[in-house]
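J.: below: sequence and its predicted model.
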Amino acid sequence: MSMDEDRIIDLETRLAFQEHTLAELGDALADLRMENARLVLMVQRALDELRQLRAGLASGLTGDAASEPPPPHY
């Protein structure tokens, strides 16, 4: 083989490796985006639950005492 053929083979090998690596990185990026979307949804749900709990506590603190049942010791 000539020196030019060796260089071409080397360049083709490097290109194939880079294409493979690029495909792996693309797959990893897609996985990370899906995981990020899942985590964002979880945080949004947790914040919604926290807001509901706070609203429930706030309404319980300002609610009408007459509408509350008597404590069990009465």
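T.: Received it, and whenever you're ready, just let me know what you need. Numbers count the residues shown, from 1 in each chain.
J.: every contact and neighbour count from this point should use C-alpha atoms.
T.: Will do.
J.: and what about residue 10, helix, strand or coil?
T.: The three-state label given to residue 10 by DSSP: H, G, I helix; E, B strand; the rest coil is helix.
J.: how about residue 50, what does it touch?
T.: Applying C-alpha atoms under 8 Å, 6 or more residues apart in numbering to residue 50 gives no contacts.
J.: let's go with 10 Å and repeat that
T.: Neighbouring residues of residue 50 by C-alpha atoms under 10 Å, 6 or more residues apart in numbering: 44, 56.
J.: try it against this one:
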Amino acid sequence: MADSTHLEEQIAHLTRTVEELSDIVARQETELALAQRRLAMLMEREAGREMDAGGTVPLADQKPPHW
């Protein structure tokens, strides 16, 4: 009996840990999506500023010289 009780306790602990980790991953996914949207907006703004400043192709749209 003690063996099965120990296993049940261990399973309960592991289940709780998995649920907590799942919540953390879900929160991080939301935060990452928000950060990606903000980065895209900032890149668009900067590209617009570069176009307004010199009328050249924004550096963000140019391939590096090694390509």
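T.: Looks like it came in fine. Keep in mind that this is a model prediction, so the values were computed, not measured.
J.: what about the helices in structure 1?
T.: All helices of structure 1, identified by DSSP state H, fall at 3-62.
J.: quick check: most distant residue from the centroid of structure 2.
T.: Here structure 2 reaches farthest from its C-alpha mean at residue 1, the gap being 45.3 Å by C-alpha atoms, centre = their mean.
J.: got the contact list for that residue?
T.: Counted by C-alpha under 10 Å, 6+ apart, residue 1 of structure 2 has contacts residue 7.
J.: and if you look at the one 3 residues further on?
T.: By C-alpha under 10 Å, 6+ apart, the contact set of residue 4 of structure 2 is residue 10.
J.: what's the counterpart of it in structure 1?
T.: Per TM-score structural alignment, the equivalent position to residue 4 of structure 2 in structure 1 is residue 8.
J.: same check, this time on residue 47 of structure 2
T.: Looking across to structure 1 (by TM-score structural alignment), residue 47 of structure 2 lines up with residue 51.
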